[in-house]
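Undergrad: curious how this folds, go ahead:
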Amino acid sequence: MSTPALADQILETWRIHARINQYLLAAIAPDALPLQGLTRGRTVAEQFAHIHNVRLMWIREGAPDLLAGLQKLEKGAALDADTLRAALDASAAAVETMLAAALESGKLRGFKPHPTAFLGYLISHESHHRGQIAVALKGADHPLDKKTGFGLWEWGVR
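TA: This next block holds a predicted model:
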């Protein structure tokens, strides 16, 4: 049995992570997307939009040719689940393409020290916002159900 190449494993890690974001979004009732937590920061929908927009920022820096067809989700725009889902899918695919090229060349324009660290950065950033989403929902009396809460950690099946 052969082991997948490290680059394949890194890209699969990104795909799993992106599916976890979609899993969380799918578990949130549409009427909970405009909710804010106790700190009155971004709404739940705006947290997802921020994840997408930060991806675009990195794509603009690292592989601007991949921006074609991708649009920033502006604050105050109608951010329903379908819009968020489509934007996150599109930006995740572009990040994967950019990351694959960076892994092949060993570098990513605008990010140090290397492409694998970039993956760690993105996962850390987006996971932070998943946590903020969970806290916002809890603070607004719409906590995630236990199945979803545990499901965020089931990387082997996502």
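Undergrad: contacts, neighbours, all on C-alpha from now
TA: Noted.
Undergrad: I'd say Ala49 and Leu73 touch.
TA: Yes: using Cα atoms under 8 Å, Ala49 is in contact with Leu73, at 5.8 Å.
Undergrad: any common contacting residues for the two?
TA: Contact with both Ala49 and Leu73 is made by residues Leu79, according to Cα atoms under 8 Å, 6 or more residues apart in numbering.
Undergrad: which one of those two has more residues nearby?
TA: Neighbours were counted for Ala49 and for Leu73 using other Cα atoms under 10 Å; Ala49 has more, 24 against 20.
Undergrad: with adjacent residues omitted, what lies nearest to Ala27?
TA: Spatial nearest neighbour of Ala27, excluding adjacent residues (Cα to Cα, 6 or more residues apart in numbering): Thr148 at 6.8 Å.
Undergrad: neighbouring contacts of the helix or strand where the one you found lies?
TA: Thr148 belongs to helix 146-151 when assigned by DSSP states H and E. For helix 146-151, the external contacting residues (Cα under 8 Å, 6+ apart) are 23-24, 27.
Undergrad: how about this one, so we can line them up?
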Amino acid sequence: MSNALEQGLLGALLDSWDRSNTILVNLLRAVPEGGLAARAMEGSPSVSEMFTHMHHERMVSVLEEAPEFAGTVPAEEWVAEADPERIAKMLNESARVVRAAIQGRVETGRAMDLNYDHPILLLQLLIFHEGYHHGQIKLALKAAGKPVTNDEAGPLTWDLWRIKKGAS
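TA: Predicted structure coming up:
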């Protein structure tokens, strides 16, 4: 990278990705017992399937856009995984893969291979995509009578965006 400002911006963007993944894993861990099977309505994906879909989307995106950073893409996309710790492990793995791909491509000045004018656009798409599913997950839990209230979710999600590094 050419200067300190660009390094600082990349660091802030990668930090936003790290926070976004932490928020997603925190939401997963806040899902009440039986909530992974919840659906917003009949025919909709389950909460579990949405989490595994997000992992799959991350891995496929890196394979297509920066294959030198790709890990193993799951064979199936919408998997009903019952173990929240297994899902958390998948999400953390794919978050590391995405982070490495974005950082590697930005630092070398390489565009993504297929769809994005700049690697940061992939990062933004994934954050938007996951925010969309975050809302769907909360709706599915509410519809199933297993809501995660805003008072419960706030400290695990929204508050993580407001933390300054080094703040206690």
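Undergrad: on that earlier part again, look up how far Ile28 of structure 1 lies from the residue nearest to Ala27 of structure 1.
TA: Relative to Ile28 of structure 1, Thr148 of structure 1 is positioned 9 Å away (Cα to Cα, to the nearest Å).
Undergrad: give the aligned range of stretch 109-129 of structure 1 in structure 2.
TA: Mapping stretch 109-129 of structure 1 onto structure 2 (TM-score structural alignment) gives residues 113-133.
Undergrad: can you list contacts of the matching stretch?
TA: Applying Cα under 8 Å, 6+ apart, the external contacts of stretch 113-133 of structure 2 come out as 13, 17, 20, 24, 50, 54, 58, 64-66, 98, 102, 105-106, 111-112.
Undergrad: show me which of the residues you listed are buried.
TA: The neighbour count (16 or more other Cα atoms under 10 Å) marks 13, 17, 20, 24, 50, 54, 58, 65-66, 98, 102, 105-106, 111-112 as buried among the contacts of stretch 113-133 of structure 2.
Undergrad: kindly indicate which of these lies nearest Gly35 of structure 2.
TA: Checking those against Gly35 of structure 2 with Cα to Cα, the nearest one is Met50 at 12.1 Å.
Undergrad: can you tell me the element that closest one falls in?
TA: For Met50 of structure 2, the host element (DSSP H and E) is helix 47-65.
Undergrad: give the aligned range of that helix in structure 1.
TA: Aligned using TM-score structural alignment, helix 47-65 of structure 2 spans residues 44-62 in structure 1.
Undergrad: the matching stretch against structure 2, how far on average?
TA: By mean Cα distance after the TM-score superposition for structure 1, the fitted stretch 44-62 of structure 1 averages 0.7 Å away from its aligned residues in structure 2.
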